[in-house]
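# have a look at this prediction, sequence included:
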Amino acid sequence: MIVRSRSRDSVRGLTLIELLVAMAVGLIVVAAAVSALTVARRGFTTVDAASQLRDNGRFAADMIQRIGVQTGYRDVFFAATLRQATATDPAPSIMGFDNAKVNLTNPLTTSTTRPGTEAGTGSDVLILRYQSAQAHTMVAGSTDADKTMIDCAGNAQATVADINTAAARDTLLASIFSVGLSQGEPSLLCTYYDTATSSWLSSPIVQGVENFQVLYGVDGVTAGTAPAANAPSPNVPNAYLRADQITVTGNSAATNANWRRVRSVRIGMVLRSAKGAAQDSQSQTFYPFGPTKSSANGALGSAFASNNDVGTVFQPTPDGRLRQTLTFTIHLRNDQGL
């Protein structure tokens, strides 16, 4: 007699069809999980990139505004005394170059043409100058600085020129903002004079700035011409001009006079993220000076956009990056005169 085990009779395997169905269901579940993870990951990347853009924009704006309010500042000794009529015409405290990049050989008076294929094409150069103050104004011969004035790299001047010397009145610090390449990425650069090496150096402040536009709010200035003799100076800008419109060709004195009538600076930037942060790659148009209209019937962004000002209408190649515009105005609080 054959004895069969009950446990052996109860064990049975899967058929091929059942196995295939189970595998198909498993694959569907895995695909759904991977898809959900991918969407979540892309969403996280986009949110993180957008947050980084906002942080970069805030830092850039804070830095430029911090230096901007220093522009034109002079030690109380020079602010309270008149310049001699026979003195030479000093360089203005604010100036810049349109559609250019910094020339490290002599960045205060010259600029370098930017190739049309280089990142940052159309970006401008902004030069801001100011003076350090003495720490001990009542001590004869003191040259210690109070270190309240810094350049765009955060450096504070340790000493100032002796106020008893003729050159002391026009001894100024300079901070220069522009766009250049850093590690292959267009970045907002700070150019400053390094006393240790006695040379001009550029260092990146914010990476991903591919467009930097500057307009100057002036009063009593007509593009390309010198201000009228004894023109009133209400200290309120009545026009915003490019750097090349403030320049009077062949007349440095008139050009300097125009620059001294700058009362505010309008900054426009376009910042970009790393590749792959955007959810799509659609073509977009950006207006660094904001989306305002020049009239009720004007096109969006036409208030400060001009075909004569390269970069004020910015159309980057779709590349899967997030982009953000940043626009702000700095009102200069120090007298820009002599």
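Ah, there it is.
# going forward, measure contacts between C-alpha atoms and count neighbours the same way
Will do.
# list the contacts for the closest residue to residue 57 other than its chain neighbours?
In this structure, residue 57 finds its nearest non-sequential neighbour in residue 326, 6.6 Å apart by C-alpha to C-alpha, 6 or more residues apart in numbering. By C-alpha atoms under 8 Å, 6 or more residues apart in numbering, residue 326 lies in contact with 57, 267, 268, 269, 270, 271, 288, 289, 290.
# alongside the first one, take a look at this:
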Amino acid sequence: MSRLSTLYRMRGLTLIELMIAMLIGTILILGIVQVFASSRAAYQLSEGLARVQENGRFAMDYLQRDIRMAGHFGCVNDQAMMRQNPPALSTTFAAGAHPALNFGVSIQGYEAAGTGPGSNDVSLSATDAADFAPALPAEFSAQMADAVAGSDVIVLRYLAPEGVPVTSTTGTSAAPVFHFDSSRWSVLQSGVANPGVFGVGDCMGAAVFQAQATGAAAGTVTLGAPPNNTVALSKVFTPGQAVLYRAENAIYYVATNATGGRSLYRLRFLFAPNAANPVVDKEELVEGVESMQLLFGQDRELNANNPPTGYIDRQYTAAVIETNSPTAIENAWRRVGAVQVGLVMASPDRAAADQASAANKLNALGVTFAAPADRRFRSVYQSTIALRNRLYGN
């Protein structure tokens, strides 16, 4: 083999060939990167949309379920109780008791400052303290220091949906002992380890009280005289007709979570038997809820001396309801028969959707929000919820 042919076989690429190869490779890589970036953006948008929809459904389900229970006091609905003289609903708690025990008002709202219908450019990233009208009771605000500005609050009180029949009653009329099937103690617990506030009702009336003692093994709830019972039980309940329930209170609000985002929270005050002060049960329910807006539908007839008409034809904020009826606030809330809920939801992570422009404002129940430029996907979910225990004649 000649030396010339050997050198020919050993010859490499020229500089021009190398540059052409690099150019072709760069074009291919750029194309692959572009396809990857587009796929990643589409995935992020799809994931953000899915998470917002999922969290929105969960949040609305929690609210709908509990708001519909407001005013549940056994087989006597809340509006019927208003028309009786004396009222069919009674409690053993005085006016100055813990506000969570105010079962005479089964639904109540608190309007965040600057968020009435017609408000514009409400911030979704405000870090200042929340301000409400009417003002939150001190017992509530002490546990809600993390509540965010620009989001309303709703307070619900009712008897749990399931109860146990009262099989017999012993003790005295002022301090009865209610007996029930001990195997159904878990029904009264309903996820609360040591319940202490109960309601007993039949189709003539209902009473809410704090128990002095409970006996899971014996199947008893003793009324007695625990610290929060300052009013004597004024009703007599017949075994076989009366049902015993656990009394529930729940406060829904939006607060900052552990990661710095916003979530829907539920706050409950759980009184154990014979306990003066409650145990605070606060739990994060759904992440990504940035604001909750509320409007309350009132009955056409607001005069406490007249029966409700059953027509819910006006929607007010919590502040307006109490301003319109400053001397009859409890009656004003008793005439609420529907609640409109608007939730501003955000994806937990970036979703390649910049909604900070003027064309992408978010509107919830007439309140317009200015979304921050954090590239999270946002959407608004709204629902009108009828309070089935508060609709007169139902």
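On my side now, so go ahead. All figures in this text were calculated on a predicted structure; none of them were measured in a lab.
# from the contacts of residue 326 of the first structure, pick the one nearest residue 41 of the first structure.
Nearest to residue 41 of the first structure among those, counting by C-alpha to C-alpha, is residue 271 at 22.5 Å.
# for the aligned partner of the closest one in the second structure, give me its contacts.
Counting by TM-score structural alignment, residue 271 of the first structure corresponds to residue 345 in the second structure. Residue 345 of the second structure sits next to 52, 55, 56, 288, 289, 290, 291, 378, 379, 380, 381 when contact means C-alpha under 8 Å, 6+ apart.
# try 10 Å this time
51-53, 55-56, 59, 262-263, 287-292, 362, 376-381 (C-alpha atoms under 10 Å, 6 or more residues apart in numbering).
# onto which residues of the first structure does stretch 214-230 of the second structure map?
Under TM-score structural alignment, there's no match for stretch 214-230 of the second structure.
# coming back round to it: quick check, nearest of the contacts of residue 326 of the first structure to residue 7 of the first structure?
Looking across the contacts of residue 326 of the first structure and measuring by C-alpha to C-alpha, the closest to residue 7 of the first structure is residue 271, at 71.7 Å.
# the helix or strand containing the closest one against the second structure, how far on average?
Assigned by DSSP states H and E, residue 271 of the first structure belongs to strand 262-272. If you overlay the two and look at strand 262-272 of the first structure, the average distance to its match in the second structure is 0.5 Å (mean C-alpha distance after the TM-score superposition for the first structure).
# which parts of the helix or strand just after that strand are buried?
Per DSSP H and E, the first helix or strand lying C-terminal to strand 262-272 of the first structure is strand 323-331. Residues 323, 324, 325, 326, 327, 329, 330, 331 are the ones in strand 323-331 of the first structure that count as buried (16 or more other C-alpha atoms under 10 Å).
# what about strand 323-331 of the first structure, how far off from the second structure?
Mean for strand 323-331 of the first structure is 0.4 Å (mean C-alpha distance after the TM-score superposition for the first structure).
# quick one: secondary structure of residue 25 of the first structure?
Three-state call for residue 25 of the first structure (DSSP: H, G, I helix; E, B strand; the rest coil): helix.
# which residue lines up with the residue nearest to residue 57 of the first structure in the second structure?
That one, residue 326 of the first structure, aligns with residue 381 by TM-score structural alignment.
# ok, its match to residue 122 of the second structure distance?
17 Å (C-alpha to C-alpha, to the nearest Å).
# residue 351 of the second structure too?
22 Å.
# got it, and residue 29 of the second structure?
Distance from residue 29 of the second structure to residue 122 of the second structure, by C-alpha to C-alpha: 44 Å.
# what about those two, which has more around it?
residue 122 (19 against 12; other C-alpha atoms under 10 Å).
# tell me the secondary structure for residue 191 of the first structure?
Applying three-state DSSP: residue 191 of the first structure is strand.
# quick one: the helices in the second structure?
For the second structure, helices defined by DSSP state H occupy the ranges 3-9, 15-69, 78-83, 138-141, 185-189, 318-324, 329-334.
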